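**Student:** I'd like to go over a predicted model; first the sequence, then the structure.
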Amino acid sequence: MRRVCLTLPTHRACTGTIEAIAEEAAYGAREFGAEIHLLVLDSSPAPVLAEHRKTVAALPASPGVTVHHLDENEQRAFLREAIARTGVASGSASADRLLDLMLPSRVSYGACTNRAFLIAEALGCTSVHRRDSDSRYQAVDGEPVFPLHQELTYLGQRADGIRKSAARSKLPPGSGGRRVAVAGGSFVGEMSVDVAEIRDLDPDTYRELVGLSLPEGSPEIWRNHLIDASFRGAGNGTFDGDHTTLAPISPMRVDMCNVALDHEVYRRVPLPPATDTIGTDYFLLHLTHDAGLPGLQHNRHIVNFHTEERRTDDGFLAYQVRFAKFLLSKTYLNAVYARTAAAGDALLDAEGHIKASVVAGFVRDSADPHRAENARRLDLIDRAYRRLGGRYTAVADTLAGRRSRLLDEARDDMADFAHLMDHWEALTGASADAGLAVTR
């Protein structure tokens, strides 16, 4: 029986999302005969964690669905065992560094998904399907529109075998024998990043800031299109029937709240574990696209909304700092993406799998030369936020006070990523060996 992991990483209250994702898990088991492991990775504060435990305990039993709700202590125990199984001595500096990269004390969009990858390996799953706490499902005639339907239909299938079932096919020549490595849709509703207010306050400043996320030297017409499309997902449309495209998926066309990856991808390469930095969890989407691996893009878009926490002063400041760190990280990541795009299918071995050592080399090479460029970017970001005024002035003050640390972290995050990649395949193998006790 096919075994898959449907995961919800969270650090905030989301009882409604837990209940909804449990319905999606039941749907997948019922309609596809799959064994669904619903994995909630919970980093929430104690009162919220307690509410989540009540919600999970009250979920109706569903044939074919097993629920795992792991708090950080339980995740840490699993990670320690997996690290020890790789041969890294427990309690050593190397073991402590790996544990910190996998379970940092600060928010990390990549690290939480990396933990899902390792636990999915322990559970014997062949794919990971990720959702987020600030999202809901669309509905048609009162029935939810589950992305899992398209993910289970296409993911892992040989592209030539399912080419005719997709509405459109844009496969590169020679890639039809490869298996679908990623399936994803986007979102409708509120922008995925809290920059709508910036766009409304000062469109020119908005374009200046968002433009920093794009590669240097991009043609102006192309840049303008990408700036307009950034963080907006599929807009405000509604589901009007399935439309699917079989092709390498552009990271601009899918969202990490609505994506599934085959284990042949994530067992070889992890996501960057950078902390307090949005967007770094899109790394594997860039990689599969540049390698020409088949993907399935669908229109079962998830409904995005911003939680109340984001609307508080503290939540606003935290998210703007994460956005600024994203703009600094792109200096390094875009250098890596330029090389993966140039490498193309040379990123793949004879079996069509990602060559992790090649990717690690690109990441390691990017880790040093961009501090001066990022100092210039911080100056630009500072001026932009002060120009916006109001509560954005406090963001500028915060970034100025952390200037040296931010520049160091942007560089060190890439070195940490390369270090994690050096150990990753040993970690995925050790996780598979360790297994995970069934919790329900």
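**Tutor:** In hand now; what should we look at?
**Student:** contacts and neighbour counts: CA atoms only from here.
**Tutor:** Noted.
**Student:** Show me how far stretch 97-108 is from its chain's centre.
**Tutor:** 16 Å (CA atoms, centre = their mean, to the nearest Å).
**Student:** S175: how many residues sit nearby?
**Tutor:** The criterion is other CA atoms under 10 Å. On that basis, S175 has 19 neighbouring residues.
**Student:** Where do the strands of the stretch 301-440 of the chain begin and end?
**Tutor:** 302-304 (DSSP state E, counting those that start in this stretch).
**Student:** for the stretch 51-200 of the chain, same thing?
**Tutor:** Going by DSSP E, counting those that start in this stretch, the stretch 51-200 of the chain shows strands at 65-71, 127-130, 135-137, 139-140, 143-144, 168-169, 182-184, 187-189.
**Student:** want to try a markdown table for those, with mean neighbour count and distance to L209 as columns?
**Tutor:** Compiled in a markdown table, the strands of the stretch 51-200 of the chain are given as follows (neighbours: other CA atoms under 10 Å; distance: least, CA to CA, whole Å):
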| stretch | mean neighbour count | distance to L209 |
| --- | --- | --- |
| strand 65-71 | 20 | 36 |
| strand 127-130 | 26 | 28 |
| strand 135-137 | 22 | 25 |
| strand 139-140 | 14 | 35 |
| strand 143-144 | 12 | 36 |
| strand 168-169 | 16 | 35 |
| strand 182-184 | 31 | 27 |
| strand 187-189 | 25 | 22 |
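**Student:** Is it possible to get TSV of those strands that adds distance to E35?
**Tutor:** Formatted as TSV, the strands of the stretch 51-200 of the chain follow (distance: least, CA to CA, whole Å):
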stretch	distance to E35
strand 65-71	6
strand 127-130	11
strand 135-137	21
strand 139-140	24
strand 143-144	20
strand 168-169	29
strand 182-184	18
strand 187-189	26
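**Student:** Of all those, which one is nearest W222?
**Tutor:** Across these, W222 has its closest neighbour in strand 187-189 (22.3 Å, CA to CA).
**Student:** Could you name the helices and strands sitting against that closest one?
**Tutor:** Here strand 187-189 touches strand 302-304, going by 3 or more CA pairs under 8 Å, 6 or more residues apart in numbering; DSSP states H and E.
**Student:** OK, contacts around S431?
**Tutor:** 82, 118-119, 121-122 (CA atoms under 8 Å, 6 or more residues apart in numbering).
**Student:** just curious, which of the residues you listed is nearest to A350?
**Tutor:** Looking across those and measuring by CA to CA, the closest to A350 is E121, at 23.3 Å.
**Student:** Count the neighbours of the closest one for me.
**Tutor:** Neighbour tally, E121, other CA under 10 Å: 28.
**Student:** Quick check, it in contact with A432.
**Tutor:** Yes. Counting by CA atoms under 8 Å, E121 touches A432, with 4.9 Å between them.
**Student:** returning to what we had before: of the strands of the stretch 51-200 of the chain, give the one that comes closest to A384.
**Tutor:** Among the strands of the stretch 51-200 of the chain, if distance is taken as CA to CA, the winner is strand 187-189, at 26.3 Å.
**Student:** second one coming, line it up with the first:
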Amino acid sequence: MRRICLALPTDRACTPMLHELAEEAAYGVSHFDVEIAVLVLDSSSPTDYAEHARVLAALPLQPGIEVVHLDESAQRAFLQHVIKDAALNEPERILDLMLPGRRSYGACTNRAFVIAAALGCESVHRRDSDCTYQELDGAKIFPIHHELTIGTTAAAARERVSAVDLAPGSDDLPVVMAGASFIGDMSVDIDDIRQRDPEIYYEVVSLWAPGDAPEAEKRALVAESFTGAGTTPFRADESVLTMVDPMRVDMSNIAFHRVQEQVPLPPATDTIGSDYFLMHLVHDAGLPGVQHNRHIVNLHTGERKTDAGFASYQLALTKFFLSMLYLHFVYERMGVAGSALRDAHGDVDAAAVAGIVRQSIQLPVDENVDRLDKLGSAYRRLGGRHADFAETLVVRRSALLDEARQDMDDFAVLIDGWQSLIKASISAGAGLLT
């Protein structure tokens, strides 16, 4: 029987989502021949962690469901063991990249990948704590319904989708990803800028386009950025076996098979979007996936609206813009490499990916200097908290430029050791997690 991991990384109180996650697991084992490890990686406060533990312990679990709830201390102990067993160079650096002292969307998902391997899970299905599920006629619409198509070949998956859009010769390749998007709040919390001044909104959002992108391309990018699947609610299932467009799926509604054990996500700290890399790799390597329409509902938490939350979020958005100097280069080179990034069995050449990442580190930073100048100018015109944040960019300019480059160097180092880390985790097994 297949064993899969339904993973929820969180650093906030989220008891409603824990109940819903358990409902999705129950749906999975009731409708499919699977066992499910519900993995909650909990970086929340001690009070919230205790409440989460109480809720999870009280859940009426069906046979075939196991709950694994780990605070950061337990995660660190596990990682220290498997890093040692993997005999990696710079073990302390690897530990810091896996469990940094600051928020990292890539690192928290990387921990889910490694721990899922120890739990004997062949795929990882990720949700977020600031999301919920759509409903139709009183029934929740769970993405796992389509995600369990992964793990088959494209040929076998053809009968489980409503449409197929694959190039000839793809049938023997594994289906390694399934995903959908979201409805509800924007994925990036900047709708206040869009409402106040659409032109400044364009100036800000267009900063994630390549520096030499033509105006029409930037306008098109801004028009579709961060809005997910819009507002139309779910009415009936649609699923396409295809090379999934990274712009059409979201990391709160995603599942990976195999590829997450071959290449990790960038472990950049304080950087939104750092967890989207594998979507691009799967697409560029020509690996099949399933794109479906069981979109989740995205919610904005109140913490983002506080002064501290605002500043933290704006920093993460700024670092996202700066990361694109390097990631656009990497995505372009991966797109050129195409199927050469993988073998005939669909396994990714991690060394080739690491090589491209290292090439990006050599790029001049002029484009990022320009990004910081433009962001600062736009925020000063907005005034208030945005103008205050713009002043912090002046002080932190050199550090931010250096961090963006260092993040890519760290990513390459983690890619180098990733498969050894996964193998050590599989060897260690679940015993270290109890």
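**Tutor:** Noted; the coordinates are in hand. Just so you know, these numbers come straight off a predicted model, no measurement behind them.
**Student:** List the TM-score for the superposed pair.
**Tutor:** With the length set by TM-score structural alignment, normalised by the length of the second structure, the two chains reach a TM-score of 0.97; 434 aligned residues with a CA RMSD of 1.4 Å.
**Student:** ok, back up a step: ok, which pair from the contacts of S431 of the first structure is furthest apart?
**Tutor:** Checking the contacts of S431 of the first structure with CA to CA, the most distant pair is A82 and E121, at 10.9 Å.
**Student:** circling back: mind checking which of the contacts of S431 of the first structure are buried?
**Tutor:** Neighbour counting with 16 or more other CA atoms under 10 Å marks 82, 118-119, 121-122 as buried within the contacts of S431 of the first structure.
**Student:** Longest helix in the second structure, please.
**Tutor:** Longest helix in the second structure by number of residues (criterion: DSSP state H): helix 384-428.
**Student:** In the first structure, what range does that helix match?
**Tutor:** Helix 384-428 of the second structure corresponds to residues 390-434 in the first structure, going by TM-score structural alignment.
**Student:** chain center to the matching stretch, what's the gap?
**Tutor:** Counting by CA atoms, centre = their mean, stretch 390-434 of the first structure comes out at 14 Å from the chain centroid.
**Student:** With stretch 112-130 of the second structure instead?
**Tutor:** Computed by CA atoms, centre = their mean, the separation of stretch 112-130 of the second structure from the middle of its chain amounts to 12 Å.
**Student:** Ok, stretch 34-54 of the first structure next?
**Tutor:** 18 Å.
**Student:** Pull out the buried residues from that stretch.
**Tutor:** Buried residues in stretch 34-54 of the first structure (16+ other CA under 10 Å): 34-44, 48-49, 52.
**Student:** Let me know the closest of those residues to L317 of the first structure.
**Tutor:** The nearest one, if we look at the buried residues of stretch 34-54 of the first structure relative to L317 of the first structure and count by CA to CA, is S44, at 19.0 Å.
**Student:** State the three-state secondary structure for the closest one.
**Tutor:** coil (DSSP: H, G, I helix; E, B strand; the rest coil).
**Student:** give the contact list for it.
**Tutor:** S44 of the first structure touches 10-13, counting by CA under 8 Å, 6+ apart.
**Student:** what sits against the residue most central in space within the second structure?
**Tutor:** Centrality entry for the second structure: nearest residue to the mean C-alpha point is D275, 3.3 Å, by CA atoms, centre = their mean. Shown in contact with D275 of the second structure (CA under 8 Å, 6+ apart): 105-106, 109, 251, 265-266.
**Student:** State the distance from T153 of the second structure to Q262 of the second structure.
**Tutor:** The gap separating T153 of the second structure from Q262 of the second structure is 18 Å, by CA to CA, to the nearest Å.
**Student:** Report the buried residues of stretch 433-440 of the first structure.
**Tutor:** 434-436.
**Student:** Tabulate the contacts of D275 of the second structure (JSON lines), appending neighbour count.
**Tutor:** Formatted as JSON lines, the contacts of D275 of the second structure follow (neighbours: other CA atoms under 10 Å):
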{"residue": "Y105", "neighbour count": "23"}
{"residue": "G106", "neighbour count": "25"}
{"residue": "T109", "neighbour count": "25"}
{"residue": "M251", "neighbour count": "22"}
{"residue": "L265", "neighbour count": "22"}
{"residue": "P266", "neighbour count": "29"}
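**Student:** of those, closest to Q134 of the second structure?
**Tutor:** Among the contacts of D275 of the second structure, and counting by CA to CA, the member closest to Q134 of the second structure is M251, at 16.5 Å.
**Student:** Now do the contacts for whichever residue in the first structure pairs up with the closest one.
**Tutor:** Aligned counterpart of M251 of the second structure in the first structure: M256 (TM-score structural alignment). For M256 of the first structure, the contacting residues are 130-132, 281-282, by CA under 8 Å, 6+ apart.
**Student:** Now do M256 of the first structure against T153 of the first structure, distance only.
**Tutor:** Using CA to CA, M256 of the first structure is found at 19 Å from T153 of the first structure.
**Student:** with the first structure superposed, average distance for the longest helix of the second structure?
**Tutor:** Compared with the first structure after the fit, helix 384-428 of the second structure shows a mean deviation of 0.9 Å (mean CA distance after the TM-score superposition for the first structure).
**Student:** tally of neighbours for the spatially closest residue to A426 of the first structure that is not a sequence neighbour?
**Tutor:** In this structure, A426 of the first structure finds its nearest non-sequential neighbour in T86, 5.7 Å apart by CA to CA, 6 or more residues apart in numbering. By other CA under 10 Å, 18 other residues sit near T86 of the first structure.
**Student:** burial count for the alignment partner in the second structure of S230 of the first structure?
**Tutor:** Under the alignment (TM-score structural alignment), S230 of the first structure pairs with S225 in the second structure. Per other CA under 10 Å, the neighbour tally for S225 of the second structure reads 16.
**Student:** show me the contacts for S225 of the second structure.
**Tutor:** V205.
**Student:** So what touches stretch 402-417 of the first structure?
**Tutor:** By CA under 8 Å, 6+ apart, the surrounding residues in contact with stretch 402-417 of the first structure are 101, 271-274, 325, 328-329, 332, 363-364, 366-368, 370-371, 374-375, 378, 399.
**Student:** Show me which of these are buried.
**Tutor:** Using 16+ other CA under 10 Å as the burial test, those include 101, 271-274, 325, 328-329, 332, 363-364, 366-367, 370-371, 374-375, 378, 399 as buried.
**Student:** Please, where are all the helices along the stretch 201-350 of the second structure?
**Tutor:** 215-224, 277-284, 307-337, 350-360 (DSSP state H, counting those that start in this stretch).
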